[in-house]
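Peer 1: sequence and predicted structure are below.
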Amino acid sequence: MPRPIAQDHDDKRDAILRAAARLFADVGYGRGSMAEVAQVCGISKANIYHYYPSKEALLFDILDSHLRYLRDRIGNLSFPSSDPKAKVLHMITEVLLAYQDADAEHEVLLNATKALPKEQQQILRQHQSDLIGYGQTILTLITPPDIVADSGKMRALTMSVFGMLNWHYKWCRNADAETRRAHAKIIAQLVIGGAPSLS
């Protein structure tokens, strides 16, 4: 008979993901072990294997959960205004807020993705592609039509914006929501002011 799933299974799983992400970010995925993950989680090594059969499975769930959350949060945005500039500001703000308290996951994404099988890497890349696609759709609202029609230039603009957002954690670690909103406004002003002049 299968072992029943505990009522707090999801909460414990989430706690394991956060603790493991922090460990892998601090010491490196290659150096971190399942025994160390169990230790920082305050559970036995046997118990950690009840949730994840391998370190690789744990790594994939860290990254898959992180990217699906980002993708779904940005993909399901409700905009408070129909004004294109307001939509761009809202999108950029939401990305930075979504990154809050996820510095470890972001670090692991940058440095450990290649440790996964190609098939799993492709799944993660698709999540990222979807996220960037949602952002690009919003950016087209303030971009000249000739740039929107040029896929290379539009991608360059979109990736430049996400570059600023993705590396925010490096130059402003542990930023609170207020700081993130302020930085989002600066980035949005740069983009809103600069995009129309790209033609």
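Peer 2: Perfect, I can see it now. Residues are numbered from 1 along each chain as shown.

Peer 1: from now on I want contacts and neighbour counts done on CA atoms only, so please keep to that.
Peer 2: Fine.

Peer 1: and the contacts of stretch 130-148?
Peer 2: Applying CA atoms under 8 Å, 6 or more residues apart in numbering, the external contacts of stretch 130-148 come out as 70-72, 74-75, 84-85, 87-88, 91, 153-155, 158-159, 162, 192, 195-196, 198-199.

Peer 1: among these, which ones are buried?
Peer 2: Listed as buried from the contacts of stretch 130-148 are 70-71, 74-75, 84-85, 87-88, 91, 154-155, 158-159, 162, 192, 195; burial here means 16 or more other CA atoms under 10 Å.

Peer 1: which residues sit against stretch 172-181?
Peer 2: Outside stretch 172-181, the residues touching it (CA under 8 Å, 6+ apart) are Thr93, Leu96, Leu97, Gln100, Asp101, Asp103, Tyr169.

Peer 1: out of these, who's nearest Pro53?
Peer 2: Set against Pro53, the nearest of these by CA to CA is Asp103 (25.3 Å).

Peer 1: that closest one: what's its closest spatial neighbour, skipping adjacent residues?
Peer 2: Excluding its sequence neighbours, the residue lying closest to Asp103 (CA to CA, 6 or more residues apart in numbering) is Tyr169, at 6.4 Å.

Peer 1: alright, now check it against this:
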Amino acid sequence: MGRGRHAGYDDQREAILAGAARLFAGHGYSATSMNQVAQACGLSKATLYHYYRDKYALLFSIADSHVERLQRIVVETAQADGEPRERMHLLIRRFVQEYADAQDAHWVLTSEVRFLEPADRQRVLDRERAVVAEFAKVIAGLRPDLDEATLAKPLTMLLFGMVNWMFTWMKPEGALDYEAMAPIVTDLFLGGLQAVQAPQPALAQNRQLSRG
């Protein structure tokens, strides 16, 4: 009978993916070696190969697992009770939260997926399309006329344009964090500039103090 995986096996795999994503995002997939990944993760090269057979396996796992998490969010939201407006609030909040903790993986997904083999790249793209389709369904539920005008998907991509790249300009020490930005993005998307509500100063100050 074969030996089973130890209790921390999955946690170690996730830690390796996080370390590899950080290196790929900072230096590029092509310029990063397995030796660098092993060093960054505090592992021997032999131990690293026990979890991932090569650098390509790391790249695919980073991209695929990141999109799989996004896909799971839209599926769970679609199954939740509530009107389309409520689901849109929930979708945006959960995506912003996910991106806050997965900036490196998201960078890899958007910039390094070109190095994947065609079949693997197609798998990732199919997952991305499923995510876009679920967002478009919510927009169509809010505005059926826009769906009839084939605008639901373009509007979804405009929304992603706000959310996907937030990490490129958000500063960890800034007055606003991801939790505060989520409702702002929702208000701007659903109601335009006149609908945006400024975060309460007390809440923003408390967040600053909590980081100290």
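Peer 2: It's in. Everything numeric here is computed off the predicted structure, so don't read it as measured data.

Peer 1: if we can go back for a sec, what residues are up against the aligned residue in the second structure for the residue nearest to Asp103 of the first structure?
Peer 2: Counting by TM-score structural alignment, Tyr169 of the first structure corresponds to Phe167 in the second structure. By CA under 8 Å, 6+ apart, the contact set of Phe167 of the second structure is Tyr99, Ala100, Gln103.

Peer 1: report the secondary structure state of the residue nearest to the spatial centre of the second structure.
Peer 2: Residue closest to the average C-alpha location in the second structure (CA atoms, centre = their mean): Tyr99, at 4.1 Å. Classification of Tyr99 of the second structure by DSSP: H, G, I helix; E, B strand; the rest coil places it in helix.

Peer 1: what do you get for Ser65 of the second structure?
Peer 2: Classified using three-state DSSP, Ser65 of the second structure is helix.

Peer 1: check Ser30 of the second structure too.
Peer 2: Here Ser30 of the second structure is recorded as coil under three-state DSSP.

Peer 1: average offset of the strand or helix carrying Leu91 of the second structure relative to the first structure?
Peer 2: Secondary structure from DSSP states H and E places Leu91 of the second structure in helix 84-100. Mean deviation of helix 84-100 of the second structure from its aligned counterpart in the first structure after superposition (mean CA distance after the TM-score superposition for the first structure): 1.6 Å.

Peer 1: what's the first helix or strand after that helix?
Peer 2: Scanning onward from helix 84-100 of the second structure (DSSP H and E), the first element met is helix 103-111.

Peer 1: how about that next one: buried residues?
Peer 2: Those would be Gln103, Asp104, Ala105, His106, Trp107, Val108, Leu109, for helix 103-111 of the second structure by 16+ other CA under 10 Å.

Peer 1: contacting residues around that helix?
Peer 2: Ala18, Ala21, Arg22, Phe24, Ala25, Leu59, Ile62, Ala63, His66, Tyr99, Phe167.

Peer 1: need the max-distance pair from those.
Peer 2: Leu59 and Phe167 (20.5 Å).

Peer 1: picking up where we left off before, how near is the match of Tyr169 of the first structure to Lys137 of the second structure?
Peer 2: From Phe167 of the second structure over to Lys137 of the second structure the distance is 26 Å, taken as CA to CA, to the nearest Å.
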